[in-house]
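Asks: dropping a prediction and its sequence here:
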Amino acid sequence: MDETPEIVTKVTGWLADAGEVAMGWLASPAAWSQFALLAAAFIVARIVTLRVNPVLSRLIAPPEGRTGPIATARSFVLRFLPLLLPLFAYGLTAVGEEVTRSLFGSGEVIAFGKRVFLFLAVRAFVRDILTDPFLRLLGRYVLIPVAALYTLGLLDDITTRLEETVIALGNIRFSVMALIRGVIAGSLLFWLGSWSNRQSADYIKKQAELRPATRELAVKATEVLIFGAAFLLLMSIMGIDLTAVAVLGGALGVGIGLGLQQIAANFVSGIILLVEGQTTVGDYVELDGGEKGTIVKMTARSCILETFDGKWIVVPNEHFITSRVVNYSDQGSANRYEAAFSVSYDTDINRVPGIIEAAVAALPFVLKKPDGPDVELRGFGESGIDFAVEYWVNGIDDGKNKYGSQVLFAIWNALKAEGIEIPYPHRVVELRDGSTPVKARVKKAGA
């Protein structure tokens, strides 16, 4: 016949003990007096809570429409009012326990009731106060079960059993309780690290006096510090010797030397980019490999470029250090462009600069500083006299900013308004009928 599993025997023993304790309480007059004290403590706590809750709500609640740190803190404290009833009942029960033990020498019933009120406080805390989905999940499946075991008096036995169960992985040995403690502590620490990282990142990014590159570097440094401290604290909580971390660091160094050098190079290159600040978020850049776009994000490994047609290009940070990079928009600086055009040889070319410069300067996006529009004579072509107008604008002539097209329209309209002809190619054709050549001059558009 198969033996009964140990866990079944253990649970059966716990149930039998609980039954004996319950029967003893039901048969004891002292237990009934403690039940009466518990009921009285709950009724008094209920009456006091009903009277105090409205008063505290009016005192703590911030004025309507008020914002700021103080108003946020008052709203946060207001969320804890549901704990008032179970905690007040717990306090009254604790006083009753001391009185009962001093008079009758026993107080198991009222001590159990005190633990019940504490369980109710934990349940209210998880149900009414925790709003973060992860914390509420952790409270529902970890905090409430632990409080229930404590209420039933089983927590110490289960904890001892888990401490005695040891898991061995090579030379590393740890108990099941240490593993559970590590999982719970790790979840809390890394949630807290993520929350702290978000708060610190938001605060740093609001510091307008810092350069964007400096802000990004501060955000990355803060992130490394927060999660590094969380990892070391977790190792300490789990009871793992930090010398094992040193061994892990040595192995990681060997791995970097053998196969992760590109990742390490990109990480170091990212730090150099953030420190130097020559390229930062918002700059329009072009690399030797042909990649070009606006930097929308800088990570520890790469920069993300967004092209004008909406595509994202992930460029490793190392490329910004080892190759030539053209930065067209260093923090919003002006850029110079030019538009070429020609006029016929019949034109008085001394009039052209004034006409075109005035027409281009009238465009709203053309800057007067560092220099206004400037028309230059570039040469004498086959079909006409070649000019070019140079102008300065803020931004890049692509995507949503089509500066070149508008400038060419302005040139065309200005020349037409002044009656100046824009030439097209001319060709001379010779027709031979045997002995006498016949020359004909043909105008042909489009070469």
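Replies: Nice, thanks for sending it over. Residues are numbered from 1 along each chain as shown.
Asks: contacts and neighbour counts: CA atoms only from here.
Replies: Fine.
Asks: mind checking the end-to-end distance for stretch 141-155?
Replies: With C-alpha to C-alpha, to the nearest Å applied, stretch 141-155 spans 15 Å between its terminal residues.
Asks: again with stretch 423-439
Replies: First-to-last residue span, stretch 423-439, C-alpha to C-alpha: 22 Å.
Asks: which parts of that stretch are buried?
Replies: Residues of stretch 423-439 classed as buried: 423-424 (neighbour count, 16 or more other C-alpha atoms under 10 Å).
Asks: also stretch 158-169?
Replies: Those would be residue 162, for stretch 158-169 by 16+ other C-alpha under 10 Å.
Asks: residues making contact with stretch 176-196?
Replies: For stretch 176-196, the external contacting residues (C-alpha atoms under 8 Å, 6 or more residues apart in numbering) are 159, 162-167, 226-227, 230, 234, 237-239.
Asks: in strands only, show me the residues you listed.
Replies: Counting by DSSP state E, the part of those found in strands is 166-167.
Asks: among the contacts of stretch 176-196, which ones are in helices?
Replies: 159, 162-164, 226-227, 230, 234, 237 (DSSP state H).
Asks: here's the one I want to compare it with:
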Amino acid sequence: MDPEEQIETKDALAESTAEAIEFGQQLWAFLTDTAEVLLRPWNAYQLGIAAGLFLIAALLARPIAASFHDWLRGRAGWPKWRIRVGLVVHKRIRGILFVLLIWSTVLIMQEITWPSRSRVLVVIANLSLAWLIVSFATRLVANPLLRKMVKYGAWVWITLRILGLTAEATAFLDSIAIDFGDLRISLFLIVQAIVILGVMLTLARAVSSVAANRIRNNPDISPSMQVLGAKLAQILLLGGAFFIGLKAIGIDLTGLAVLSGAIGVGLGFGLQKVVSNLVSGLIILLDKSIKPGDVISLGETFGWINSLGARYVSVVTRDGREYLIPNEDFITNEVVNWSHSDRFVRLDLKFGTAYGDDPHEVRRVAIDAAKGVSRVLSGGKRAPVCHIIGFGDSSVDYVLRFWIDDPTGGLTNIRGNVYLALWDAFKDAGVSIPFPQREVRVMNDALSVEVAETRGGESAESG
């Protein structure tokens, strides 16, 4: 660093230190004057009234909160958002009671006495109401860390606003800054960015949730396009809110565009798999090859689609396991979609009966047995059928074909139920199911000795 830059840095540091000292002196003077004012008899009496009202609100909050909690538990049929609002209100009953009590007291005192004798109560009432509104409003922020930052930042700003210290606080925060060439980042800019971006992202999240619900509830849009539309709306709104927030803070987006282009080139080489899965997910949504609720088979995995993500597809199997399969696998591998065009699935069961059984009777018994199993379609062109497919070594071979319309209910279990029904039906009808048999013949002792001697003589001659 050359001497001129060192001198400029020292001057900037000295200026920031002087501004900080000046703000500290102003804050100390304000606190001293405030303490002097509050210690006056009538102002101290107002503080006592506020403390008494807070104690009354705390005593009343316990039984009211218990009754409200019991009442809220009985609203099991309410939507989730109403239950959440009720829980937020339940946690802040004491604050709500205090705000009602202090504002009622302020209105009464302004009617029966001079306005100056309720000035401190008015300030306390404004602060209490503002804090209560902020605590309710910040519940819309989903991220816990961002919610706390926005809440405490809004509380501090509103308190300074009510007390008339906004200009001094802004000057102090703006004096704490770091310069990067033409870019100057101050503490005030950081606080402003957190608040503005938090508010913008929260509003965008709320709007995107409403838009996504509208899209999902539209019966004219296919399930895959509903997912695509909801995700596009969310990305556009959140991205727009982010850039609008940066613009409102005063950050130049031209340099950010150049930087994002360079970062994009680097990410394209380093995150090929991630980009491939993102593109594959977009293709899946556009070609409608799979959608939530479809029953699919991919390799050894059999289950139904639970959700479509930007990077993976959630597949839930019959044993309750949830597989997160990359989108790329659905593009490059063979996928069996049991419910792509419709939900009808045909299953084949092979069995055999003895040659002594009448094949016409066997077919009739097998078809009736399949029709008696729940989930098996028994009417129309999808009724069960049974055909002879060959004459085996020890059995006449058949195939029983039947249809189901709920593959999400499982395939192995319905096969097992039909097999069990065939077993019971064949047993009642006297139809036998053959199985391989072997006969073992034991030679008598004399013949065994003769064969043994013969083999022994042949061995001696060869020796």
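Replies: Nice, thanks for sending it over. Keep in mind that this is a model prediction, so the values were computed, not measured.
Asks: let's have the contacts of stretch 176-196 of structure 1 in TSV, adding distance to residue 264 of structure 1.
Replies: Shown next, in TSV, are the contacts of stretch 176-196 of structure 1 (distance: C-alpha to C-alpha, whole Å):
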residue	distance to residue 264 of structure 1
159	43
162	41
163	40
164	42
165	40
166	38
167	35
226	20
227	19
230	22
234	25
237	30
238	29
239	30
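Asks: ok, of the contacts of stretch 176-196 of structure 1, which one's closest to residue 107 of structure 1?
Replies: residue 159 (24.5 Å; C-alpha to C-alpha).
Asks: which position in structure 2 aligns with that closest one?
Replies: The alignment partner of residue 159 of structure 1 in structure 2, by TM-score structural alignment, is residue 170.
Asks: what about its match, distance to residue 188 of structure 2?
Replies: Distance of residue 170 of structure 2 to residue 188 of structure 2, computed by C-alpha to C-alpha: 7 Å.
Asks: now residue 369 of structure 2
Replies: The spacing between residue 369 of structure 2 and residue 188 of structure 2, counted by C-alpha to C-alpha, is 79 Å.
Asks: repeat for residue 265 of structure 2
Replies: Residue 265 of structure 2 sits 34 Å away from residue 188 of structure 2, going by C-alpha to C-alpha.
Asks: which one's more surrounded, those two?
Replies: Between residue 265 of structure 2 and residue 188, counted using other C-alpha atoms under 10 Å, residue 188 has the larger neighbour count: 18 against 10.
Asks: the more buried one pairs with which position in structure 1?
Replies: Aligned partner of residue 188 of structure 2 by TM-score structural alignment: residue 177.
Asks: doesn't that match fall inside a strand?
Replies: No: with DSSP: H, G, I helix; E, B strand; the rest coil as the criterion, residue 177 of structure 1 is helix rather than part of a strand.
Asks: which SS class is residue 306 of structure 2?
Replies: Residue 306 of structure 2 - assigned by three-state DSSP - is strand.
Asks: contact partners for it?
Replies: Contact partners of residue 306 of structure 2, counting by C-alpha under 8 Å, 6+ apart, are 292-293, 313-316.
Asks: now for those residues: which two are most distant?
Replies: Greatest spacing in the contacts of residue 306 of structure 2, by C-alpha to C-alpha: 293 and 313 (11.7 Å).
Asks: where do the helices of the stretch 1-150 of structure 1 begin and end?
Replies: With DSSP state H, counting those that start in this stretch, the ranges of helices along the stretch 1-150 of structure 1 come out as 6-26, 29-60, 69-78, 84-104, 108-124, 133-138, 144-152.
Asks: buried residues in the first one?
Replies: Meaning helix 6-26 of structure 1. For helix 6-26 of structure 1, burial by neighbour count (16+ other C-alpha under 10 Å) applies to residue 25.
Asks: packing partners of it?
Replies: When contacts are defined as 3 or more C-alpha pairs under 8 Å, 6 or more residues apart in numbering; DSSP states H and E, helix 6-26 of structure 1 sits against helix 29-60.
Asks: got the angle for the helix it packs on vs helix 69-78?
Replies: Angle between the axes of helix 29-60 of structure 1 and helix 69-78 is 160 degrees (criterion: axes from the mean of the first three to the mean of the last three C-alpha atoms, to 10 degrees).
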